[in-house]
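In: Generate coordinates for the sequence data below:
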Amino acid sequence: MEPLLQSGPMFAFAVLFLIVALFISAFKILREYERGVVFLLGRFYKVKGPGLIIVIPIIQQMVRVDLRTVVMDVPTQDVISRDNVSVRVNAVIYFRVIDAQKAIINVEDFLQATSQLAQTTLRSVLGQHDLDEMLANREMLNTDIQNILDSRTDGWGIKVSNVEIKHVDLNETMVRAIARQAEAERTRRAKVIHASGEMEASTKLVEAASKLAQEPNAILLRYLQTLTEIASEKNSTILFPLPMDLLEGVMQKSKSDGDASSQPKDSDD
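Out: Prediction:
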């Protein structure tokens, strides 16, 4: 009896210490961006937080959920475009938990599930577009992927706010082919611009010739202006333009003289 009586106060102290420890452990502090999903005997009870909350030990369990935006890097994916071009694409997605209950109850690991869904969606969406669309319409592709992910993760209590395609890597052969295509396109544009310039210049020359033909003295003024521009460049040789009317008169005179000399003279009887 004496050992039992001696151990009685120690046993009472141990029980009291255990009760105090359980009482203290019932108090939980959740930060502003955290929520606690509380289960009562294995069944969902409620979502608590933020601040100081009470979780009854043994009969209640709590799972913390972070509500901040998660930035997840989607690993590089091998994609075959609609025009049968193999590319390597990686992206980044931004999402956050908006319903802590669904994120814990409806899916085992919402981070892993969102990552796998983002990879498969990235491959399926990009595979429906040509390479030129991947390179030129990246904003449209980002929007399409974001809408698909947001609709599929809604049942998990997750909101996908943004998707950004970071890199579209091509092999060396395709890079050289695109470079040749760009060079050919720029050459075509240069030829079209040059032809358009020639067309506009010819139109303006016709209008200028029509204006100059209305006043004979205008041609002379143009001659003098041309001589002034040539003389200002300190050239040793000056080409003096002759009027076309004068040249036509000389040519007609030479032709008439040639015709007269070619006719046979009448012989005297």
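In: C-alpha from now on. contacts and neighbour counts both.
Out: Will do.
In: how about the strands in this protein?
Out: Taking DSSP state E as the criterion, the chain carries its strands at 27-30, 34-40, 43-48, 51-54, 60-66, 70-80, 86-97, 158-169.
In: Now render these as a markdown table, adding mean neighbour count and distance to G258.
Out: Formatted as a markdown table, the strands of the chain follow (neighbours: other C-alpha atoms under 10 Å; distance: least, C-alpha to C-alpha, whole Å):
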| stretch | mean neighbour count | distance to G258 |
| --- | --- | --- |
| strand 27-30 | 15 | 117 |
| strand 34-40 | 20 | 112 |
| strand 43-48 | 15 | 117 |
| strand 51-54 | 13 | 118 |
| strand 60-66 | 17 | 108 |
| strand 70-80 | 17 | 81 |
| strand 86-97 | 19 | 79 |
| strand 158-169 | 18 | 79 |
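In: wait, which of those is closest to I19?
Out: Minimum separation from I19 across those (C-alpha to C-alpha) falls at strand 27-30, 13.4 Å.
In: Another for comparison:
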Amino acid sequence: MITAIVIILVLLLVAISSLRVLKEYERGVAFRLGRLREPLGPGIRVLLPGLDKLVRMDLRVVTLTIPPQEVITRDNVPARVNAVVLFRVVDPVKSVMTVENHAIATSQIAQTTLRSVVGRADLDTLLAHRADLNEDLAKSIASMTEPWGVKVEVVEIKDVEIPEAMQRAMAREAEAERERRAKVINARGELQASAELRDAAKTLSESPASLQLRYLQTLLELGADQNSTVVFPLPIDIIGPFLDAIRGRAAPGVNGTSPATDAVERTPGDR
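Out: Reported below is the predicted structural model:
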């Protein structure tokens, strides 16, 4: 009786130990006496103790952080670049049979590819066109990990560190570029303003009454300000006759001197 109970207990322990539970996001790669079996799906699976060996594979997306890499760009600028890689296993059998550790292998390939791709680009491309570099990285890494049953979803460059001297040079370059744009905009504004003034002067010259109205409007604007000094602009056509009269009085006499000077120089003996 005791022997039967012991046998039943042993069989029960063996049955319990032969059961394996695979989650929905897991797949099992089983080996029986070293030979590959069919992949096992989620649920309760029976494995023979001592004969079968199970390798669990997670099908969820794995986030892999690439440590900072020392690279030199195409224009000979040293930089430190790090990135992140998102990948997942799509073929559990290949990921077990082809490579020893697909996560470590993917990490090493990603580091090597990052240094290679960044080294072929210049600094401006690295800073301003990361999307193109990310696409090149993803294609290069995916082409190497595809035989392992690993699919690379996303590759993103996280941060780019450049020397402080280069940062100061870039800041000066950006400031000079902003000053250039400001000068160009100012010059274009002056050009447009001069064109508008030319059209306004042409319009006023065609209508003298408009010029007089503009003169009166200017006087009105000056009178509205509380200034101690008032400047009255006078058109040339108004003060022109007065200037001509003054020039006529100051005209030279017959002997090349003014009339006042001629009268002073004459003496009673000369009469």
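In: Nearest spatial neighbour of the equivalent of N162 of structure 1 over in structure 2, chain-adjacent residues omitted?
Out: Under the alignment (TM-score structural alignment), N162 of structure 1 pairs with V154 in structure 2. Spatial nearest neighbour of V154 of structure 2, chain neighbours left out: L86 (5.1 Å); criterion: C-alpha to C-alpha, 6 or more residues apart in numbering.
In: V107 of structure 1 too?
Out: V107 of structure 1 sits nearest to W156 (C-alpha to C-alpha, 6+ apart), 6.4 Å away.
In: circling back to that earlier point, my guess is the match of N162 of structure 1 contacts T65, does it?
Out: No: applying C-alpha atoms under 8 Å as the test, V154 of structure 2 and T65 come out as separate, 11.8 Å apart.
In: my guess is the residue nearest to V154 of structure 2 meets L64, correct?
Out: Yes: at 6.2 Å, L86 of structure 2 counts as touching L64 under the criterion of C-alpha under 8 Å.
In: sorry, back to before: quick check: the residue nearest to V107 of structure 1 vs D99 of structure 1, distance?
Out: Taking C-alpha to C-alpha, to the nearest Å as the measure, W156 of structure 1 falls 8 Å from D99 of structure 1.
In: what residue of structure 2 matches up with V92 of structure 1?
Out: Aligned partner of V92 of structure 1 by TM-score structural alignment: V84.
In: hang on, its match packs against P68?
Out: No: using C-alpha under 8 Å, V84 of structure 2 is not in contact with P68, being 10.5 Å away.
In: Just tell me what D144 of structure 1 corresponds to in structure 2.
Out: Matched to structure 2 by TM-score structural alignment, D144 of structure 1 sits across from D136.
In: can you check I104 of structure 1 too?
Out: Alignment note (TM-score structural alignment): I104 of structure 1 maps to V96 of structure 2.
In: Check L122 of structure 1 too.
Out: Mapped onto structure 2 by TM-score structural alignment, L122 of structure 1 lines up with L114.
In: Leaving out the residues flanking it, which one is nearest to that match?
Out: L137 (6.7 Å).
In: go on, V118 of structure 2?
Out: Nearest non-adjacent residue to V118 of structure 2, counting by C-alpha to C-alpha, 6+ apart: T73, 6.2 Å away.
In: Can you tell me what that neighbour aligns to in structure 1?
Out: When structure 1 is aligned by TM-score structural alignment, T73 of structure 2 is paired with S81.
In: That match: neighbour count?
Out: If you count neighbours by other C-alpha atoms under 10 Å, S81 of structure 1 ends up with 21.
In: Can you verify my assumption that it contacts E133?
Out: No: look at S81 of structure 1 against E133 with C-alpha under 8 Å: they stay out of range, at 9.7 Å.
In: list the contacts for the match of N162 of structure 1?
Out: For V154 of structure 2, the contacting residues are V85, L86, F87, A138, by C-alpha atoms under 8 Å, 6 or more residues apart in numbering.
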